[in-house]
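Student: I'll drop the sequence and a predicted model, then ask my questions.
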Amino acid sequence: MSSQAPDAGRTVLTITLPGDAALERRYTLDELAALPHSTLRSPMPDERHIHEWLGVRLSTLLEGIDRDGAKRLRIEALNDYSALIPLSDLDAYEPILAYRRDGQSLGIAERGPLFVIYPMVDYPELRTQLYFNRTVWQVSRITLE
């Protein structure tokens, strides 16, 4: 893993609302790192080793956005994988959009630069395929649906 992220000045995340392009938000890694952050401990979906993750709560990214009528987030990855996360998960588990693992920035080869992480150490019941599917790596876009 590299200590300096190559994507620091490039847009790495776009948040969109269908039908309202004026509310589209774009973030660089530097801009994400400037937001209030959270740390949590969780394994990667395919391993047992516990990592320390640093990132922004998904709920923080949605602050100031009218969520009336929305029920979920569509999280899209660079490889066209997508997963649906119910908005109720944001309050119940406070998942984060991580940009550092064990103190290191995440390059694309390390499944970065952004990774949705749930607090699976605090909530062992999340260690199921349903939540592993919601643990999306190489996140590039979030759409409120």
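Tutor: In hand now; what should we look at? Everything quoted here is computed from the prediction, not taken from an experiment. Numbers count the residues shown, from 1 in each chain.

Student: please make it C-alpha for all contacts and neighbour counts, starting now.
Tutor: Fine.

Student: residues contacting the spatially closest residue to Pro95 that is not a sequence neighbour?
Tutor: Using CA to CA, 6 or more residues apart in numbering and skipping the chain neighbours, the partner closest in space to Pro95 is Tyr118 (4.5 Å). Residues near Tyr118 by CA atoms under 8 Å, 6 or more residues apart in numbering: Ser42, Tyr93, Glu94, Pro95, Ile96, Leu126, Tyr131, Thr135.

Student: quick check: the gap between the residue nearest the centre of the chain and Tyr81.
Tutor: In the chain, the residue lying closest to the centroid (CA atoms, centre = their mean) is Leu97, at 2.5 Å. Using CA to CA, to the nearest Å, we find Leu97 at a distance of 16 Å from Tyr81.

Student: same question for Ile108.
Tutor: Ile108 is 14 Å from Tyr81, by CA to CA.

Student: so for the two, which sits in the more crowded spot?
Tutor: In this comparison of Ile108 against Tyr81, neighbours counted by other CA atoms under 10 Å, the higher total goes to Ile108 at 16 against 13.

Student: one more to weigh against that first structure:
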Amino acid sequence: MRVLLSTLLFLAAMLLGPLGWSAPLSAPEGRVILSVSGNITKTNAPERSDFDLAMLESYPLYELEMVTPWTEGTQRFQGVALKELLQSLGAKGDTLRAVALNDYHATIDLKELADMPVLIAVKLNGSHMRVRDKGPLWIVYPMDSFSAADRPRHEANMVWQLRSLEIH
């Protein structure tokens, strides 16, 4: 019931859209942990937007509880709605290429973000994630919502140790 409630609240917030980030994007003060490039209109670095942890956590944070193939038991992820982050940057395109620290990458169809609560998780079970724990950022899908047939594609898109997003 708790998972259902948190998913419903997340979906409601996603459907209402971002709260409106019209202010210019400030420069990161801490270590850059995410760079977004490609077809975006709001930048704070040459041809990209760089984010430190504090900047990401300034967005509304949402929660997903689920079981993943890479962890034991139910996990609680907290993070930024990927859809809201992209909207705040004026992202336009059909696909997003998510790249990990080890250069693993996945291509995500941006249409599927319209009504699916996909997060860029900054916390796992209430704690920031270290690189050894698949952090500092992890793209997470609501895996408990998918049929067995849909799981492999979405699992492949759950990029951990995320370092960059490229909008095409």
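Tutor: Done, it's in. Because the structure is predicted, anything quoted here is derived from the model rather than measured.

Student: among the contacts of Tyr118 of structure 1, which one has the most neighbours?
Tutor: That'd be Ile96 among the contacts of Tyr118 of structure 1, by other CA under 10 Å, with 27 neighbours.

Student: and the residue nearest to Pro95 of structure 1, what pairs with it in structure 2?
Tutor: In structure 2, the residue matched to Tyr118 of structure 1 (TM-score structural alignment) is Tyr141.

Student: do you know how far the residue nearest to Pro95 of structure 1 is from Asp30 of structure 1?
Tutor: Tyr118 of structure 1 is 22 Å from Asp30 of structure 1, by CA to CA.

Student: go on, Thr39 of structure 1?
Tutor: 17 Å.

Student: with Asp89 of structure 1 instead?
Tutor: Counting by CA to CA - Asp89 of structure 1 and Asp30 of structure 1 are separated by 26 Å.

Student: determine which two of the contacts of Tyr118 of structure 1 are furthest apart.
Tutor: Of all pairs drawn from the contacts of Tyr118 of structure 1, the greatest distance, 14.3 Å, lies between Ile96 and Leu126 (CA to CA).

Student: ok, and what's touching the biggest helix by length in structure 2?
Tutor: If you go by DSSP state H, structure 2 has its longest helix at helix 2-16. Defining contact as CA under 8 Å, 6+ apart, one finds that helix 2-16 of structure 2 is touched by Tyr62, Glu63, Leu64, Glu65, Met66, Ala81, Lys83, Glu84, Ala114, Asp115, Met116, Pro117.

Student: show me which of those residues are buried.
Tutor: For the contacts of helix 2-16 of structure 2, a burial check counting by 16 or more other CA atoms under 10 Å picks out Tyr62, Glu63, Leu64, Glu65, Met66, Ala81, Lys83, Glu84, Met116, Pro117.

Student: buried ones in the biggest strand by length in structure 1?
Tutor: With secondary structure taken from DSSP state E, structure 1 has its longest strand at strand 50-57. Buried residues in strand 50-57 of structure 1, counting neighbours by 16+ other CA under 10 Å, are found at His51, Trp53, Leu54, Gly55, Val56, Arg57.

Student: on contacts alone, who are the packing partners of the helix or strand just after it?
Tutor: Proceeding N to C from strand 50-57 of structure 1, the next assigned helix or strand is helix 58-61, under DSSP states H and E. Under the contact definition 3 or more CA pairs under 8 Å, 6 or more residues apart in numbering; DSSP states H and E, helix 58-61 of structure 1 sits against helix 87-92.

Student: structure 2: matching residues for the helix it packs on?
Tutor: Against structure 2, helix 87-92 of structure 1 falls on residues 110-115 (TM-score structural alignment).

Student: neighbours of Glu29 of structure 2, how many?
Tutor: 11.

Student: okay, and it sits in which element?
Tutor: With DSSP H and E as the test, Glu29 of structure 2 turns up in no helix or strand.

Student: with adjacent residues omitted, what lies nearest to it?
Tutor: Nearest non-adjacent residue to Glu29 of structure 2, counting by CA to CA, 6+ apart: Asp52, 7.0 Å away.

Student: that neighbour and Ala81 of structure 2, how far apart?
Tutor: With the distance defined as CA to CA, Asp52 of structure 2 ends up 16 Å from Ala81 of structure 2.
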